[in-house]
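S.K.: quick one, fold the following:
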Amino acid sequence: MTRLRVVVAGTAFGRIYLDAVRAAPEDFELTGILARGSDFSRDLAAREGVPVYTAPDQVPDADIACVVVRSGATGGPGTDLARAFLRRGIHVLQEHPVHTGEIAETLRVARQADAAYAVNTLYHDIEPVRRFITAARALHREQGLAYLDAACNSQVAYPLLDVLGRITATLRPWAFGPADDVPADVGAASETAQPFRTLHAAIGGIPVTLRVQNQVHPEDADNHSYLLHRISAGAEGGVLSLADTHGPVLWNPRLHSRRDGTGRLVMSGPGTERLAVPTTSVLGGEPGTYHEVFAGLWPRAVLRSLRRLAGDITEPARRVHSGQWALAVSRAWSDLTAALGVPELIRPGEPAELPMAVLS
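M.R.: Okay, the predicted model is just below:
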């Protein structure tokens, strides 16, 4: 198979895409970087051994453009760049978030150019999240899910909905109730503002409770989150949990014991075999460091997205499903953000480090 020629637009998070392309030289070839022409971008392109371009029309023939530039949803030109590439017949993988209207129009441009277009939500391709989705689907298949409980920062609510939809195999029907107000007496008793907003929802017909840290540092949006994603899927047999976006995945079998003739729980002996299992089990490996996240987990996730786009290129019939899923995720995200309201602007200082030894 001929290697697909890839150009990456953006050199902030785009560096993760560069690592992904470099990790699969048998499938992809990096042929250029599109950036504003800063010294950093030019130095990066020189290290990668590729030219740097400052406009889409400067890019010679390529097969795929990875657009890792903010879209109109976050005040950037990413969607305009995506459409410029698509009009030339260059397939596009665009980093989320992207508004529904932007996706719909970009899909129209892609169809006219007979090109593949996909929105990369990234997180469902991260290995611990993949492990959690697979296990949650098995739990759903075997017993049905009683509920989903999820927490995230508002910056990563878009991919959270993507993950929840993949657990249930569909986002529809979805609904989001109003975010609960903080009671006046609770607010008065708090030393600081409540960071999380809570709301009830339904995703794919499953009851969901969402807690969202609806706060953002306007000059440093990538930092100052108390967490990325934490998800629990509950069923009759127990609770499956994703402790963090980067793992681990935990299984807590449900505590249940029969009663004796006096009404007391039977805690040992014959008939209590279901109690002879660990109260918590770890599925898969232990989490790594943040260095390993940046250097390994995230590039491998991007590579999976690139390979999925390559499949859409060779099998055009797959593009309809990819587009419909992208539209559904974006619509659900719009409904969620409307329910949450405008994020609170915060400007905290750099968080203090806390060695784990202090906690032991």
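S.K.: contacts, neighbours, all on C-alpha from now
M.R.: Noted.
S.K.: if I pick Ile133, what's in contact with it?
M.R.: Listed by CA atoms under 8 Å, 6 or more residues apart in numbering, the contact partners of Ile133 are His124, Val163, Arg166, Ile167.
S.K.: doesn't Val163 make contact with the first one?
M.R.: The reference is to His124. Yes. Counting by CA atoms under 8 Å, His124 does reach Val163; the two are 5.6 Å apart.
S.K.: now Asn223: closest residue in space that isn't a chain neighbour?
M.R.: Spatial nearest neighbour of Asn223, chain neighbours left out: His217 (7.5 Å); criterion: CA to CA, 6 or more residues apart in numbering.
S.K.: in helices, which of the contacts of Ile133 fall?
M.R.: With helices taken from DSSP state H, the overlap with the contacts of Ile133 comprises Val163, Arg166, Ile167.
S.K.: restricted to buried residues, select those residues in PyMOL.
M.R.: Only the buried members of those end up in this PyMOL selection, burial being decided by 16 or more other CA atoms under 10 Å:
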select buried, resi 163+166+167
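S.K.: could you also give me the structure for this next sequence, so I can compare it with the first?
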Amino acid sequence: MAEASQHSRRIVVAGSTFGQMYLTALRRCHPDTVVIGLLARGSDRSQRIADAHGVPLLTSADDVPDDTDLVCVIVRADSIGGSGTTLAAKFLEKGISVLHELPASTKDVTTCLRAARRCGARFAVADLYHWLPAVRVFRAAARELLSFDRPLAIDAYLSIQPAYALARLLTEIGLSLRPVSLKPSQDGKLISGALDGTPVAVRYATVLDACDSDNDVRFPSVSVHTSTGTLTLAGVHGPVFWIPTLHLSGKAKNGTGYEGEGLVKTAASTELFRSNHTHAEIFTDLWPTAIASQITAMFDEASHADAQRMIQVARLWEDLTGGAEFPAAEEGAADSAQRVLLQDRLRAAAKSAVGVSHISEKDEDSR
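M.R.: Coordinates of the predicted model:
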């Protein structure tokens, strides 16, 4: 890392697990952004990470300099068994701004907001998914759709780990969210009800890796249904689809007029955003770029997170996860080689079903 100059924005990353991704991302920020330390417990692993990124390893919050501009607290919040909220509040009380890892409960958020307000610091909850291209496309398209047509229903599928990202997305697509009336099913795998009268169904399909609870994450798949069609975000990395309802004119219903403008010009489905990234590209490119964007936004007054919105997201996250199943960890999940083999088998099955592949040779080669 470059040395900090008089005008550099001085940043410390707290937490060395996912914090590694932040160290990579900070290389993509403005030239005047400099990492001045990695705050961790002092293990050999943490020391190796600090050395690899050319930054000092700090082993106590007291070691963080008072003139630090931002601490990225990539540590689980107090409400979910970590110490991130306590650590964040300590820095905020010193007037140091904080970007806190998701998820964060209403209590976590209000604790940090009060400390930030009291000491003139900034606070935001991190959400790299918000900045991903597919999510940005879906968010913009959903706002456009809901400005034209009212929602009939909202469906979502995911594992429980990224539920906070779903909560934030739902607050940003033009939906009316209050009152909330959501209840879990008896087995805790379905949260259903309504947001301001719009039916909502959130189905959890969670598999927990016995060795790593953050592994095998199923990212949110969200569909907004309206009278004119369904807009779907298949996953936070895409693709994004618009599938209109089939609307027939009077002539078409009578067996003529199939060449009318409405049928000719409306596709049966439209791919608004295409996804062809490998998981390696996601880790080395998409995620660091998204993280860099949100860190930059922390210093941008115009895009500084709104306190009421953060509280709204935290409350909705609590509503979406209250009573949801958190299953026991499993061992023996499919390894990487098995997953590649499964991908190939699915492609072969798709080709054999219709006699032709709908995946271009270019896409095949890129994988």
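S.K.: got a TM-score for the pair?
M.R.: Overlay of the two chains. TM-score (TM-score structural alignment, normalised by the length of structure 1): 0.86; 337 aligned residues with a CA RMSD of 2.4 Å.
S.K.: follow-up on the earlier one: tell me which of the contacts of Ile133 of structure 1 persist in structure 2.
M.R.: Here is what carries over to structure 2 from the contacts of Ile133 of structure 1, by both residues aligned by TM-score structural alignment, their matches' CA atoms under 8 Å: Val163, Arg166, Ile167.
S.K.: turn those residues into JSON lines, including distance to Val282 of structure 1.
M.R.: Below are the kept ones among the contacts of Ile133 of structure 1 laid out as JSON lines (distance: CA to CA, whole Å):
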{"residue": "Val163", "distance to Val282 of structure 1": "20"}
{"residue": "Arg166", "distance to Val282 of structure 1": "21"}
{"residue": "Ile167", "distance to Val282 of structure 1": "19"}
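S.K.: just give me the closest of the residues you listed to Ala339 of structure 1.
M.R.: Using CA to CA, Val163 is the member of the kept ones among the contacts of Ile133 of structure 1 that lies nearest Ala339 of structure 1, at 19.3 Å.
S.K.: quick one: map the closest one onto structure 2.
M.R.: Structural correspondence for Val163 of structure 1 with respect to structure 2 (TM-score structural alignment): Leu169.
S.K.: cool, and Ser268 of structure 1?
M.R.: For Ser268 of structure 1, the aligned position in structure 2 is Tyr258, judged by TM-score structural alignment.
S.K.: that match belongs to a helix?
M.R.: No. Counting by DSSP: H, G, I helix; E, B strand; the rest coil, Tyr258 of structure 2 falls outside a helix, being coil.
S.K.: not counting residues beside it along the chain, what's closest to it?
M.R.: Leaving aside its chain neighbours, Tyr258 of structure 2 sits nearest to Ala252 (5.4 Å; criterion: CA to CA, 6+ apart).
S.K.: the one you found and Gly262 touch, don't they?
M.R.: No. Taking contacts as CA under 8 Å, Ala252 of structure 2 lies outside contact range of Gly262: 10.4 Å.
S.K.: which parts of structure 2 are helices?
M.R.: Counting by DSSP H, structure 2 has helices at residues 19-26, 44-53, 84-93, 106-119, 133-148, 163-171, 250-253, 261-265, 279-281, 287-298, 307-321, 336-354, 361-366.
S.K.: ok, which of these comes nearest Val224 of structure 2?
M.R.: Smallest distance to Val224 of structure 2 across these (CA to CA): 7.5 Å, for helix 133-148.
S.K.: residue in structure 2 matching Asn153 of structure 1?
M.R.: Alignment note (TM-score structural alignment): Asn153 of structure 1 maps to Ser159 of structure 2.
S.K.: can you get me a residue count around that match?
M.R.: Using other CA atoms under 10 Å, Ser159 of structure 2 is surrounded by 20 other residues.
S.K.: show me what contacts the closest residue to it other than its chain neighbours?
M.R.: Leaving aside its sequence neighbours, Ser159 of structure 2 sits nearest to Thr206 (CA to CA, 6+ apart; 4.2 Å). Thr206 of structure 2 makes contact with Leu158, Ser159, Ile160, Val217, Arg218, Phe326, Pro327 under the criterion CA under 8 Å, 6+ apart.
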